[in-house]
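A.B. asks: got a structure for you, letters missing:
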């Protein structure tokens, strides 16, 4: 059977891992479905909140663009029962100046000539002075919409004043404008009857039309602008938690370690995860936009499709990089929910601060903005706010692809554009990815294996060459500091002779070509423990599993390790295959050192290990381990 190498092996491992991710997602169909279609639930919630907000303002034209207002003729004084929050019994209006006969006639004419209905005397109350009116209103709040104050100076001059409750009232979506509903009808009625009284013609025509001033629409409350970022963040957290959980589970169950034993390329591992999560992010972002369009949000309809898509796709991709990095610090998959919830709370709070304006205004320094932009939810909030502002009114056309790198014309505090958000999301994705790979290598795995802190400075890591010498050591070693085991001279002459031969080879730097594996004083010591409780300190001594093993494995020969339980057989195999870090000593497998990260990578691609977890019921081509090891199948 042929074994693939280099690029061919990398491609085969990538395909095998991608199929693995696909199968795992299919087996966990509920979580995958939730990750892809959770956006529908959040879009539906946003739709309900948005429609509830709109229904509160449907009775006013303040949030509509009015270019040619309608003219209102013959405004009528409405009955007091039409006023919102009025208390009963109520009055249509009050008036003062009843000590004047002429004023009394004017008020009677207002009541009789009210368009549409005559006002009965029981719905009007008169006073002599304004002070009396004020006192009555103070003692009887919300029982009358307004009052008229008349004063007769002479036969040709009668003045009047209006006293209106100008508080704008809304109730269950009904908007009450006191100016057009009460003030103007009172004003027209008073002026009409005063004019008729002064000129002495009770049938004098008085036709006056009123209309509101043309105006653009005001920016209304936007559910997408205020709570949209938090909803979009919550939607992305489903994939974020699943990603961390999957990565940590592979480490926790030592599946990642098993794949590494089969010669897994680190690049193939990360590339497969990036590709798979990129596909899920692509699909979920498309579904999010389609659901937004389905519910007729201007945010999704007016802004360019590619502009909106890249915001959500790059954000989810950036969160994937952050998940990769954080997974290196999490040891149990059950902790993924806690990590996800904690980041959501932090993101929710920082998004609120971002929407207030911090730090994306000119008054804040660039350094603060750069640090703030490292956290992906902050960039999402800034991008959503820009897209919402571009569709705030019916006349706004949204952000086109050609204007993605330009600020709004009326935004004098603009320091970040949609294009800047793209650049930041892509940059931070690579920052998190690089940190994820670094921490994944330097933080010990479940077996305590890790690379040197400065492993990336070693040429062999990049070139793949070398590996025949121990390159790690000192404080940057992958082994822990434990007490050394005193060397004991073997009693068996054959064992002593082989030890002498191996030591000579080590001193001279040579090795017999017929030797496949040479073990040079392999030592594995497990550090003791110290338990403190109930005022007592219990300390256990270090356990020496291997006490200096010296032996050669000849090529093309069957070699068996025999011994009772606890003799160190499994420990020796684990050290040779990279499962367990070595305390001291070394071993060369086909000339590559197990104490070198480059050497161990090459060893794992050369040797074959059959762990007990692999079932014998599967054919070779059905084992993912065979694909990772480079097995090439001819059918």
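C.D. replies: Noted; the coordinates are in hand. If you're wondering where the values come from, they're calculated on a predicted model, not measured in any experiment.
A.B. asks: alpha carbons only for contacts and neighbour counts from here, please
C.D. replies: OK.
A.B. asks: in what helix or strand does the residue nearest to residue 579 when sequence neighbours are not counted lie?
C.D. replies: In space, residue 579 comes closest to residue 447 once its chain neighbours are excluded; the distance is 6.7 Å by Cα to Cα, 6 or more residues apart in numbering. Per DSSP states H and E, residue 447 falls between elements, in no helix or strand.
A.B. asks: alright, now check it against this:
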């Protein structure tokens, strides 16, 4: 027993040993798939090149004359009667923009604003930008708030209402005195003589100008002067206004085009109780707020910039401003560059109002003009990679999901996972190594994607902060791997898993592009719930990268950075949190589902299996030592098994009486419950019932199996197909959960100690479970390491195993298994079951498909392996059973019907001699009469022509009487040939199985 205990310790491989074995196997396996792995890793290069080509094609299409700064025209043409009439650009016959259709030849060395059309001007270099008067952003007249419409309304509040009212009266106060008008005339005259049009002269009048037009992206041209929406002169009362006419007079001499005149607009201020009231009124004035309408069209009540003067006093100025920013400066409103807000003039108004309030009317800080920075010439650019970024990179970032699913589901579908588990590989080591491999593959994949995308200057990668990209993609990679483990628990078929994965990847990308982007822009609250689906969280993160990269490309700025995560409506922080949480949730959830879902990785456990240890501890505490009961104790009450079957018209109960040898075996098992010394396998009343379906009764596959296998013994299970042999083996090796009863393998219970049993178990399954790309030597190295065999001992054990099954010579053991015949695979499966000298071995029809020589050699291997271990063997070869098995058990209709060694069974159930006689056809009747004289109850089993075969009961005849009788028979009729022999095991088995099967209604 001490030796067995030492062997159990030696076979108990640590987590590190198991992980090392699986890692080495996976490395070799992946080397054989290097082409596939290289294609996977290099896939981002292929797709990035496609994006680059599309980017080049789009930029080439956009690189037209209208999309760059204009150049001096050398030759221009116009159509006359459908014919192009062209001429050179000369002083006598100049090219006139707008008259001729096109310019055929340009001088690319002379480009600038003076040669550009309106569409070309924005692309020109501006070395000395013009200055423009600051404008107040006001609503369109038809949308201004009631009841002042068409006048504009600004709301205001303050902690001290008197102070607030005094400040509000100065917001639009001012006027055009003679001195300011003279100064404006001088300024405008100077600007008309300059190269650029400058409008600060209007501001010198001391009035407030407003426009419904938004500010241009860059203030090289003031959009108010070229926009048809007009310019408004904001005064307290238009009835007494005299400055608007003066403005129009000044405008006529400036050369400004696109705006014929200034329009007077009254601007009033209205007190509000507090800042919250201002905020609510401004929001309800928005077109989509629907505060003022439910079923009808929304009512728009738009207000001008509003003010909260807070605790402003004589020596203190504090200000908060409110404006509707829905379509101005809103990054989510457009993928293009942001429009700047017109906030300079409102701030200047409030400052001037405070100066007048605090110091008097002589003090003002007038904002004269706004000027942009100088700029270089540019061209129209469309960052196509960012425009397509979310959907394209969403597909690309999930491309490894089908790859992971193939790896995980394939090993379950082909039963390789359970094969590894039955040889001692724990779930923890399997998950750790698979996770590490997936993560390594993903990191290489993403590194290639980011590196190559940056190398070819895709703005999606170049403009985004690389640190943020690393955090995002690492979180996504771990979330994706965890999701793959979770999703794999629901699949058993590789093709189904792969197709479902591709549909998931493709479908989520399309839904994100066609549906979710709209809600991202609107920032609706339930989008965060939708992002719980991992692919949608990925899409939102990529969408944020793309938005910032697209705008950054226009603005020559950076994309998304850590500092911008706090931007309004930026969904990246929520995405990062969701990915991190799902990573931590998916892994334990996948582990739990694998335990409770029948996923071909072992016995399915109860949904509350994690509470079993707690329940057991409470049960032991309640029952105490005397309260325990072995699983076999229940079986002592029965000496027969009952089975209910459907007879078509009525149900009947059939009782199969237990034979003496089976009863003796069961009683022996019960006695061994207290002292199982020397026993390797003890099976106690093992039962398996499959629930009936569609109204059919339950199927009793195994009906109370009790047996014991000693160390050094090979126990053979014989029986017809469907008798329950494989079901019994499946329960012993942990593939199926017993309905009742149990078994102890070297003292460990199969219901609670299967991980320990796996460490000391070897299995040769009925069907070969092998990796086609690995060699026999690599298989044996892997399973040998799982049995804790290392170093030189492992190499020697592998060589010995290959020699024992004739896979060593000629380098056969170093060939991939896919090149093996069926017999070679079978021999390798037997070698795997015996590598590492396990304490228990299950051989399920090990010699199937072998030629006679290989079968004989395999028998020698099994006989030599019996020492100090228990072996259970199933076979359909009676010769194999007689050679290998110390004891046999015949299994029929789900139950053990007889037990004993081959000679005992032959003697006990084969109590007859097989007698064959061959005579002439006319002597057949004489021969039959002669046999009846020898044995009155003889049974003829075969008769063709003059050849007849009989079964002679040994109770009536003996070999000597048969020989003596044949001497007399030869004198009575012609005997051509004859023979007599004891019944073989195969004949006994067939006859016995038929009789029991008939009784059982088989």
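C.D. replies: Nice, thanks for sending it over. Note that the structure is a prediction, hence the values are computed from the model and not measured.
A.B. asks: returning to that earlier point: residues contacting the residue nearest to residue 579 of structure 1?
C.D. replies: 579-581 (Cα atoms under 8 Å, 6 or more residues apart in numbering).
A.B. asks: then residue 535 of structure 2?
C.D. replies: Contacts for residue 535 of structure 2 (Cα under 8 Å, 6+ apart) come out as 394, 398, 505, 508-509.
A.B. asks: wait, which of these is closest to residue 862 of structure 2?
C.D. replies: Nearest to residue 862 of structure 2, judged by Cα to Cα, of the contacts of residue 535 of structure 2 is residue 398 at 49.3 Å.
A.B. asks: so stretch 856-871 of structure 2 corresponds to what in structure 1?
C.D. replies: Using TM-score structural alignment, stretch 856-871 of structure 2 lines up with nothing in structure 1.
A.B. asks: that should have said stretch 731-744 of structure 2, apologies.
C.D. replies: Against structure 1, stretch 731-744 of structure 2 falls on residues 575-588 (TM-score structural alignment).
A.B. asks: what about residue 220 of structure 2, distance to residue 121 of structure 2?
C.D. replies: Residue 220 of structure 2 sits at a distance of 10 Å from residue 121 of structure 2 (criterion: Cα to Cα, to the nearest Å).
A.B. asks: quick check: the aligned residue for residue 251 of structure 1 in structure 2?
C.D. replies: Here residue 251 of structure 1 is matched to residue 412 in structure 2, going by TM-score structural alignment.
A.B. asks: contact partners for that match?
C.D. replies: So residue 412 of structure 2 contacts 418, 492, 599-601 (Cα under 8 Å, 6+ apart).
A.B. asks: what strand or helix carries the spatially most central residue of structure 1?
C.D. replies: For structure 1, the residue whose C-alpha lies nearest the mean C-alpha position (Cα atoms, centre = their mean) is residue 233; its distance is 3.4 Å. Using DSSP H and E, residue 233 of structure 1 sits in helix 228-252.
A.B. asks: quick one: average offset of that helix versus structure 2, please.
C.D. replies: Once the two models are superposed, helix 228-252 of structure 1 sits on average 1.8 Å from its counterpart in structure 2 (mean Cα distance after the TM-score superposition for structure 1).
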